[in-house]
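Q: just a sequence and a predicted model for now, questions to come.
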Amino acid sequence: MAIDGLEYEFGGPIGALGVTLGTPFVTYALYFTCNEGGCPNPALLSDPIGHFKTEVWPGWSGLFSSKVTAYYAAYWFGLVALQYILPGKTVLGTVLKDGTRLKYKLNGFESFMLVLSYCGAMTYMEGFDWWLWAFIWDNFLQLITGTLLFAIAMSVYCYTSSFFTGEPLATNTGNILYDWFIGRPLNPRIHNLDLKSFCELRPGMIMWPILNFAFLAHQYNTHGYVSDSMLLVNVFQFWYVFDALYNEPAVLTTMDITTDGFGFMLAFGDLCWVPLTYCLQARYLASHPVDLGYLGLAGVLAVQGAGYYIFRNANSTKNSFRTNPKDPKVKDIKYIETKSGSKLMVSGWWGVSRHINYLGDWIMAWAWCLPTGFGTPITYFYVAYFAVLLLHRERRDEAKCKAKYGEDWKRYTEIVKYRIIPGIY
């Protein structure tokens, strides 16, 4: 949308304010409404305001812990240290608007495996009673606040520093709130540490399966066993993170890295929203075990397998085509060449729909929620939210491609007619 001649996304400054306030509110709300007391907590259904004040609200002091925030900071900077210490391959990113290409050291997978190996070794020696698992369960609310504060601080730093570093800008409307939210700098760096790509795959993504396992340990310590549904959620979401980090080079061709600025939107999403809302299913199952049985397991596995097959094959094809069009895996892909020099695939996965990977991602979202059963709609929040996210992201991408490719984009959409779901949308 355009306001005063400027092009805005997310409804402009008012929309940016709404998302800035709304997403932390939802993160806290999911914690308060879905917990060991119920999902939703029965007390909140009978008298939401009264029981929230007397039985749920921990007081302002209960929202924040300097100890938890310090632990999170140590974790974050520890991953920064691993970025420098561990070996990794250095690759070039895509060509930026100024014609340059940034260098990236890729060792996120190695960092992930080292952190998980440590957690695994300590659990092997100490059992499910290892202090970290109980600490996460007992301090989950304070962890939300710690990551939120970290995201705010990082977005303030990136916005402020962009006026002095001379780095390429993604957005520069002049509206402080909007530019801070959407991200003024394109690739903010401290020396050779790229803050955007680091946050995209490391602190939040690595913490996500750690949180899930803490909830698995809580279920075992509380109920004396680990349910098949809890195992599925842990395995599925662990595999998603494993796959993302193993295929780390693919992130360098995503819109987040190549186009979007790094502001509060991505900082909060990467550090707080992803790990602390995406773990909702495991957190629910920790207190409310669900036993699926053989038929339930088979059904959920089939949904996960179908979604992952589409998602991974489509993304692998796109990454191979963009980085090495002569790769034997994509040498037979048909494409149209645009006046800008870009090539748009019109066969294979990307000839089926313009965002076929989104369909695979959304199918997997169902597989993550189905293990929680049908006792509450709250654990299906991710399916609904993710559908809105993908639709909005597709519309943003469509608008940018129209502006970039002009008539070539029209020609492309006449060949690849569907946006996400073949034959439907």
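A: Thanks, I have the structure now. Residues are numbered from 1 along each chain as shown.
Q: when you work out contacts or count neighbours from here on, use the C-alpha atoms and nothing else.
A: Fine.
Q: where does the residue most central in space within the chain sit, in terms of helix or strand?
A: The residue lying closest to the centre of the chain (CA atoms, centre = their mean) is residue 274, at 4.6 Å. Counting by DSSP states H and E, the element that carries residue 274 is helix 274-278.
Q: give the contact list for the residue nearest to the centre of the chain.
A: The contact partners of residue 274, by CA atoms under 8 Å, 6 or more residues apart in numbering, come to 204, 205, 208.
Q: now swap in residue 101 and tell me
A: 92, 93, 94, 95.
Q: thinking again about what came up before, and of the contacts of residue 274, the nearest to residue 283?
A: Closest to residue 283 out of those is residue 208 (11.4 Å), distances taken as CA to CA.
Q: and the residue nearest to the centre of the chain, how far from residue 131?
A: Distance, residue 274 to residue 131, by CA to CA, to the nearest Å: 24 Å.
Q: same thing with residue 317?
A: 43 Å.
Q: looking at those two, which is more packed in?
A: residue 317 (19 against 12; other CA atoms under 10 Å).
Q: so that one is in which element?
A: Here residue 317 is assigned to helix 293-323, by DSSP H and E.
Q: got another, please set it beside the one above:
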Amino acid sequence: AKAAVKETVTATSKISPEEPRRSARIRISEQREKSPVLKRTPRDKQLSVILDDAAEELSKKGSPAKSLTPNTSQRSAVTSTGGRVTASRSVSVANDSQEFSDHEDIEFQSFRRDDNGVREKSYARRSASKQLQDLREFGGNIGAVAVLILVPAFIFLINHFCSGAAHRDCSFKLPTNLDEFKALSTYFNREVAVIFLLFTWAIALISTVPIGKAVKIVDEIRGQQSYVFTGLSCATFTGLAVFVAEYCYKYPLIGTISKGYNQLLVISLIHALITAALAFVKSRYVPQTSWNPYAKSGRFLSDFFLGREINPLSFNTINLKLVHYHISLTLALLFNSIILYRNVHFPALAETETDLPLLDKLTFIARNTEFEPTPVLAASLTILYLLDLLAYEHHLTHSFDLQSEGFGAQLLLRYAVFPFTLTLLPKYVAAHKLPEVPAWALAAVALIALVGLFVKRSANRLKHQYRLNPLGEKFIDLETLPTFQGRRLLVAKWWGRVRQPNYAGDILQNVALLPLLYWRFAWPPLLAVLFTVALLVHRAARLSERNAKKYNSAWQRYCASVPYSLVPKVF
């Protein structure tokens, strides 16, 4: 009987097996999943584990306990849950070194989640808007409008009151008759406009010919980039064109340019604004990933002013930024060459001396050539400044202008006014000759300019060579400061004395001619030099602010090591 009962129980257990036991916690979770009201959005697995651990600690101790688990509630949207990936990477940085960031908690806040483990969309919008506000420069739309109106007007006025026989004294004296400001000829001349347009097109065409220094770099964001610097070719071609027009075709090109100085300024400003507008329209057909991060605000005036593209190309060949850079430098070189030419008086060969050998002719010309010392020195130092920029143009490869500055109205206006602000002081000196300036003062002016040139060029050369080959033998013992982005900040030689020695040298070269105003003072030339200095100081401040955002605490350590920006012990 017992055997029969046992068989019956066994058969029954096979037909309807007993339900396995479950813990109360598992049964409650299953009921929640089946209930549509209590169903919740699935969470990140790793985040769920962290939150569950925190809940257990809270239930056990009654208060939140500090956990050794990373706080992923402050992770960035670009950071995966399985492993971190920083937004800015470098080839020279290993993955394990990218695990650390200076402002990690702040950067990872964009991955904040709500109670259900879902990312808060409203917080993402607030984070994005905050980033755009952080990248604002020049005061947004208001600053852009102010610069677009005030800078062209200021540059035109200081040049207008130093041009022509009526303003030979170079002073801000309003004429009794304002007809000169009402006349169209004050602002526009058809012949000058045609010359300027032909000049710009010629520079653009020369830029397509690969005659110059070629440099290739690998950018972290834009990949491999190639540059061919043709500045010297542009300057040489311009000089030959002027020579052919003057002496072969007898066209008074030098006189036309000198008389149309103000009209050239106006057409340069108009050309800059039109080019900026065309570049802004062109940027709509370029992926936003390649835009200037400071020109993504959505505000038209601000983005138009700063420029959406960094290095726009025309026909995938012509670098428009380099073209306008060459236009600016070559035009300034032409102005100062004319000043030098007009202040050097070559003797005329007599009929009896025309049959002399070439060497004897050159000796006769050298012995009998006369010149005005002060204008010649002013023009020569300015020409040396420009030739240095053209000869070492390839040092721009890693510069702020070429790699970070947007191709917008701000940059193009700066290029447009550069020849006129740089030439105003030599032009004023040439108009008044200043024969009373002593020789020792001329020597001091030349010394200041040469020191500035040496500081600027040696600093730029060191930076350029180090960026091209940071692992070279000559840089083994070079003092540098590491950053979390894989780059190293130079703390050696000039870069260990001030943070922007290249700008400091540039400022020295620009102020070198100011002592000449002691013998005949005028406000417009002084204001032109101060305007250039203000631009350089402001650019140094912008660069410092960008580096602070990019390198974070590494930049703070660098500033602690090199506390002065331009002038040691002063600023």
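A: Looks like it arrived, so ask away. Because the structure is predicted, anything quoted here is derived from the model rather than measured.
Q: residue 113 of structure 1 versus the residue nearest to the centre of structure 1, what's the distance?
A: 19 Å.
Q: cool, and residue 303 of structure 1?
A: 27 Å.
Q: of these two, who's got more company?
A: The neighbour count for residue 303 of structure 1 versus residue 113, taken as other CA under 10 Å, is higher for residue 303 (18 against 14).
Q: which helix or strand contains residue 228 of structure 2?
A: Counting by DSSP H and E, residue 228 of structure 2 is part of strand 223-229.
Q: state the span of structure 1 onto which that strand is aligned.
A: Counting by TM-score structural alignment, strand 223-229 of structure 2 pairs with residues 100-106 of structure 1.
Q: show me what counts as buried in the matching stretch.
A: Across stretch 100-106 of structure 1, burial judged by 16 or more other CA atoms under 10 Å covers 104, 105, 106.
Q: circling back to that earlier point, what's the average distance of the helix holding residue 317 of structure 1 to structure 2?
A: Helix 293-323 of structure 1, aligned to structure 2 and superposed, deviates on average by 1.3 Å (mean CA distance after the TM-score superposition for structure 1).
Q: all helices of the stretch 151-300 of structure 1, in order?
A: 176-182, 195-201, 203-223, 228-246, 255-258, 264-268, 274-278, 280-287, 293-323 (DSSP state H, counting those that start in this stretch).
Q: onto which residues of structure 2 does the fourth one map?
A: The counterpart of helix 228-246 of structure 1 in structure 2, counting by TM-score structural alignment, spans residues 373-391.
Q: rewinding a little: angle of the helix holding residue 317 of structure 1 against helix 228-246?
A: Helix 293-323 of structure 1 runs at 10 degrees relative to helix 228-246, counting by axes from the mean of the first three to the mean of the last three CA atoms, to 10 degrees.
Q: what packs against helix 293-323 of structure 1?
A: Applying 3 or more CA pairs under 8 Å, 6 or more residues apart in numbering; DSSP states H and E, one finds that helix 293-323 of structure 1 contacts helix 228-246, helix 349-352, helix 356-369.
Q: which one of the ones you listed lies closest to residue 161 of structure 1?
A: helix 228-246 (28.5 Å).
Q: what does the closest one contact?
A: Taking CA under 8 Å, 6+ apart as the rule, helix 228-246 of structure 1 contacts 108-109, 112, 201, 205-206, 209, 212-213, 216, 281-282, 285-286, 289-293, 297, 304, 368, 371-372.
Q: give me that answer again for 7 Å
A: 108-109, 201, 205, 209, 212-213, 216, 282, 285, 290-292, 368, 371-372 (CA atoms under 7 Å, 6 or more residues apart in numbering).
Q: what's the mean distance for it versus structure 2?
A: Mean for helix 228-246 of structure 1 is 1.3 Å (mean CA distance after the TM-score superposition for structure 1).
Q: list the buried residues for that helix?
A: In helix 228-246 of structure 1, counting by 16+ other CA under 10 Å, buried: 228-230, 232-234, 236-238, 240-242, 244-246.
Q: still on that earlier bit, would CSV of the helices of the stretch 151-300 of structure 1 with distance to residue 333 of structure 1 be doable?
A: Converted to CSV, these look like this (distance: least, CA to CA, whole Å):
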stretch, distance to residue 333 of structure 1
helix 176-182, 35
helix 195-201, 29
helix 203-223, 32
helix 228-246, 24
helix 255-258, 22
helix 264-268, 33
helix 274-278, 34
helix 280-287, 39
helix 293-323, 8
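Q: and of those, who's closest to residue 2 of structure 1?
A: helix 176-182 (13.1 Å).
Q: what range does the closest one cover in structure 2?
A: Using TM-score structural alignment, helix 176-182 of structure 1 pairs with 300-306 in structure 2.
Q: that stretch vs structure 1, average distance?
A: Averaged out, stretch 300-306 of structure 2 is 0.7 Å away (mean CA distance after the TM-score superposition for structure 1).
Q: what sits up against that stretch?
A: Outside stretch 300-306 of structure 2, the residues that reach it (CA under 7 Å, 6+ apart) are 140, 141, 144, 280, 295, 296, 297, 406, 407, 408, 409, 410.
Q: the same query, at a cut-off of 10 Å, please.
A: Residues outside stretch 300-306 of structure 2 that contact it (CA atoms under 10 Å, 6 or more residues apart in numbering) are 136-145, 147-148, 273, 276-281, 292-298, 307-309, 405-413.
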